[in-house]
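> please find the sequence and the predicted model below.
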Amino acid sequence: MRLGLDYAGGRPGGGAIAAAGYTFVVRYLSDGGPGLPGKLLTPAEADDLRANNIDIVSNWETTASRMLDGYDAGARDAQAARAQALACGGSAERPIYFSADFDATPAQQIPIDDYLRGAGSVLHPSNVGIYGGYWPVSRALDHGTARWAWQTGAWSGGNTDSRINLYQRIGFVRVGGVQCDVNEARTDDFGQWSKTSKGGEMQLTDTLTDAYGNPVTVGDILKWISFHADLTVDELGGPGSRTALPPDQKMTGHPALGGRTIVGAIAEIGQALKLPGFDPGRA
C-alpha cells in the first residue's frame, strides 16, 4: 500500500518526505488566506516534490463549510483550483478533490452536491473529487456528483466506503518538522499528477476533453498545431498582440514538440482546445 501525506502548517520538503518513506502528497489549492502560509502549493514546492519522486494530488480547500455555498461557488472554486494546479505543473486532465471538512448532515448534501456539480461544469464531472467523512463521501458517490473520493477517518463512525481512492488516517506524524496527516492510497490511480487518464504515457490515440466537454485525441491536437504554424500569443490564450510566436516557440514534430513532451506541450498551451476556430477535422 502506498502511503502519502497532507499538510497545511508548513512545507516538509521533498527530500524529507522521501526519506520518511512516503511516496505522494495531497497538496492544497486555496484562495490564499493568511492563517496558514504553508497551506498553498507553490510552483517551487511542486518542482521540489517532483525532483524527489513524490507524486502530487490536488485538493481545493478554503473554509470548512465552503461547499454549503452551492453551485456558483463550486464553479468559481474549480476555475481558481485549475489555474493554480496548472501554474504548478499539473494537468487539466487530472482530478481535483474539494473539501467538506465538517460532519455534514443529509440535509446539507443538497448544497454539497450542487457545489460539486458547479465544479464539474468547469472541470468536467469525471475530474471532480470530494474529501470528507464517510456519509457525505458515500452520498456524493451514490449521486454521481463526485467520481473521486478521499475519505477521512474523522466523522466516519468506523465506516469506510469501498469505492474510495484515498483514506486519511486519524492522528499525525512529524516530517521535516511539520505536522502531517497520513493517507493510504486505496486504488492504483488516486488522482496523482504523474498518471494520465489511462494510467501510462500519452499516446496519439488517447482522448482528452476540451473546454466544452467534447472528446479530442492527442493526435488531433498535434495535427492542429502543425497545421497552424503561425499560432499567435492571443490564440494561445495569453496576453499580448496578434504577433506570431518567435520560431523557437513554435511546437512542431512528434514525440517532442520543440523539445517539449506531448504532455508538457499540452500543459504549456493550457486549455488549448477552447481556442477560437479549433476544428480537429480541419487538419
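Yep, it's here. Remember, predicted model here, so these are calculated numbers, not experimental data.

> okay, CA-based contacts and neighbour counts for the rest of this
OK.

> that's a helix at Val25, yeah?
No: per DSSP: H, G, I helix; E, B strand; the rest coil, Val25 lies outside any helix segment and is strand.

> what residues are up against it?
4-6, 54-57 (CA atoms under 8 Å, 6 or more residues apart in numbering).

> now do 6 Å
Residues in contact with Val25 (CA atoms under 6 Å, 6 or more residues apart in numbering) are 4-6, 56.

> which parts of the protein are strands?
All strands of the chain, identified by DSSP state E, fall at 3-6, 24-29, 55-60, 96-99, 128-132, 148-152, 166-175, 178-185, 207-209, 215-217.

> helices along this protein, start to end?
14-19, 43-51, 71-87, 109-123, 134-143, 218-227, 262-268 (DSSP state H).

> and the second one, what's buried?
Okay, so that is helix 43-51. Of all the residues in helix 43-51, those buried under the rule 16 or more other CA atoms under 10 Å are 43, 45-46, 49-50.

> for the fourth one, same thing?
In terms of neighbour count (16+ other CA under 10 Å), helix 109-123 has its buried residues at 109, 111-123.

> and what of the fifth one?
Along helix 134-143, the positions that meet the burial threshold by neighbour count (16+ other CA under 10 Å) are 134-141.

> now do it and strand 128-132, the angle between them.
Here the directions of helix 134-143 and strand 128-132 differ by 160 degrees (axes from the mean of the first three to the mean of the last three CA atoms, to 10 degrees).

> can you list the neighbours in contact with helix 134-143?
Here helix 134-143 makes contact (CA under 6 Å, 6+ apart) with 146, 156.

> what's the answer for the second one, then?
Residues external to helix 43-51 that are found in contact with it (CA under 6 Å, 6+ apart): 14, 88.

> mind checking how far it is from the chain centre?
15 Å (CA atoms, centre = their mean, to the nearest Å).

> next one for the comparison:
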Amino acid sequence: MSSTSHSSVHFSRRSLLRAGTIALAAGAVGTAAPQAFALGPVLGTVVDFSAGVPSSAALKAAGQMGAVRYVSKPRAGWMAGKPVTRAQAAADAAAGLAVASVYQYNGSDNPDWAGGAASAAQHAPQAIAIHKAAGGPTGRPIYIAIDNNPSRAQYDGQIKPYLMAFSTALKAAGYQVGVYGNYNVIDWCVRDGIGSFFWMHDWGSGGRIHPRTTIHQLPQNRQRTIGGVVCDINDVYAKDWGQWTPGGAAAPAPTAPAAPAHNSNPLNAVGQMSSQVQNAVPGLNLPQVSPEGVSFNGSSVDSKQIQAGVDLVQTVLGAMR
C-alpha cells in the first residue's frame, strides 16, 4: 500500500478536540464513578489477603495505603483473614490506613454467582451486615467478586443476574457497587451499567488492563509476605478506590502520594493513552498527540497506521457503551 507523507497526516488540534474529550470522559463515566483511568499514573498500592491478617504496623511499614477486606464469612478450616472486624479496621485507621470491602465466600471452583439472582438475595444481606459491623459507612462500594474467567454465556445467564440483584440490594441500603473481575467481566458490566468501581484481576484478561479499572490485582509472582501473611499487591488508579474508616466520612482523605496535577487539555488524555500502548507494542507506530495536533513517528505513514489511531479512540469509546 502506498505511503502518505508525514505532513499530510498531521491533523489539527480542533479536529481532534471532541474525540479527545470523549476519550478523557471514558475514565469517569457515571455520576458516582471514581476518577479512575487505568492508563494514567499508579497512585500507590493496597493489599488483599485471606490466610491471615497482617498487623497495621506491618502494612504501614510495607508502604501500603490500606487493604481490601472480605465482608463474608470464613470458610471452615482456613481463611483466617475473613471477615474484617471493627477492631482491625480501627487499628488500620489509627495507622493511617484505609479499608475497602469485598464479598466472596466460595472459591472459583464453586463460585458465589453460580446461583444467579437467588444467591445474591442471600449474599448481599450478609455483606451489608458484616460491612456495618466493622464500622463501614454507607455511601461506600462493596465489591462483588467474580473470581473466574467466565464465558459470555455464563455472564448472561448467571453472573449478570447475580450482579444486578446484588446491586439492587446494595443501592437500596445506601451503598455503591463495585465489581471484582477480569477484563471481559468489567467490560460487560460497563456496557450493562453495572457498578462504578472496578477491581480487575488478570485471569483471562490477556495482559490487558481495562480503562475503567479502579484497582488492579497484580500477578501472583508479585505477591509479598507482610507480617507473616502472603498478600496480593494491587495497583491503585483512583484517589477514591472505595476506601473507608470506621465511622469516618464516605470518602476519607487518601494516604497515597499526591497524584500529578491533571492537565485540563483533553488531548493529553489521548496522547497518554497512545504512549502507553506504543510502549507495549512498539511496532504499531501509533499517533503522538499534543495540543498542537497529531503526528506519527518516522517519515511516512500508511492507511493502516492511520486506522490504528482511529481504533485507539474507538477502544476507549467502547468502554462508555
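The structure has been received and is ready for your questions. The model shown is predicted, which means the values in this text are computed figures rather than measured ones.

> how about the helices of structure 1 in a markdown table, adding distance to Tyr167 of structure 1?
Conversion of these to a markdown table gives the following (distance: least, CA to CA, whole Å):
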| stretch | distance to Tyr167 of structure 1 |
| --- | --- |
| helix 14-19 | 18 |
| helix 43-51 | 21 |
| helix 71-87 | 22 |
| helix 109-123 | 20 |
| helix 134-143 | 10 |
| helix 218-227 | 33 |
| helix 262-268 | 29 |
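
> so which of the ones you listed gets nearest Gly157 of structure 1?
Gly157 of structure 1 lies closest to helix 134-143 among the helices of structure 1, at 7.8 Å (CA to CA).

> so the closest one matches what in structure 2?
Mapping helix 134-143 of structure 1 onto structure 2 (TM-score structural alignment) gives residues 183-192.

> tell me the average deviation of the matching stretch from structure 1 after fitting.
Mean deviation of stretch 183-192 of structure 2 relative to structure 1 after superposition (mean CA distance after the TM-score superposition for structure 1): 1.1 Å.

> what about whatever residue of structure 2 lines up with Gly21 of structure 1, how many residues nearby?
Under the alignment defined by TM-score structural alignment, Gly21 of structure 1 is paired with Gly63 of structure 2. Close neighbours of Gly63 of structure 2, defined as other CA atoms under 10 Å, add up to 12.

> setting aside sequence neighbours, what's the nearest residue to Gly63 of structure 2?
In space, Gly63 of structure 2 comes closest to Thr45 once its chain neighbours are excluded; the distance is 7.8 Å by CA to CA, 6 or more residues apart in numbering.

> now Leu97 of structure 2
Counting by CA to CA, 6+ apart, the nearest residue to Leu97 of structure 2 once its immediate chain neighbours are dropped is Gly66, at 4.6 Å.

> please apply the same query to Ala134 of structure 2.
Per CA to CA, 6+ apart, closest to Ala134 of structure 2 is Arg86, 3.7 Å.

> so how far is Gly33 of structure 1 from the alignment partner in structure 1 of that neighbour?
Alignment note: Arg86 of structure 2 maps to Pro43 in structure 1; criterion TM-score structural alignment. For Pro43 of structure 1, the distance to Gly33 of structure 1 equals 18 Å [CA to CA, to the nearest Å].

> repeat that for Phe227 of structure 1.
Noted for Phe227 of structure 1: a distance of 44 Å to Gly33 of structure 1, by CA to CA.

> same deal with Ser156 of structure 1?
Applying CA to CA to Ser156 of structure 1 and Gly33 of structure 1 gives a distance of 28 Å.

> which one's more surrounded, those two?
More crowded of Ser156 of structure 1 and Gly33, by other CA under 10 Å: Ser156, with 17 against 11.

> that one maps to what in structure 2?
Mapped onto structure 2 by TM-score structural alignment, Ser156 of structure 1 lines up with Ser205.

> show me the contacts for that match.
182-183.

> can you do 7 Å?
Residues counted as contacts of Ser205 of structure 2 (CA atoms under 7 Å, 6 or more residues apart in numbering) are 182-184.

> got it, and Trp60 of structure 1?
With contacts defined as CA under 7 Å, 6+ apart, the neighbours of Trp60 of structure 1 are 28-30, 81, 96-99.
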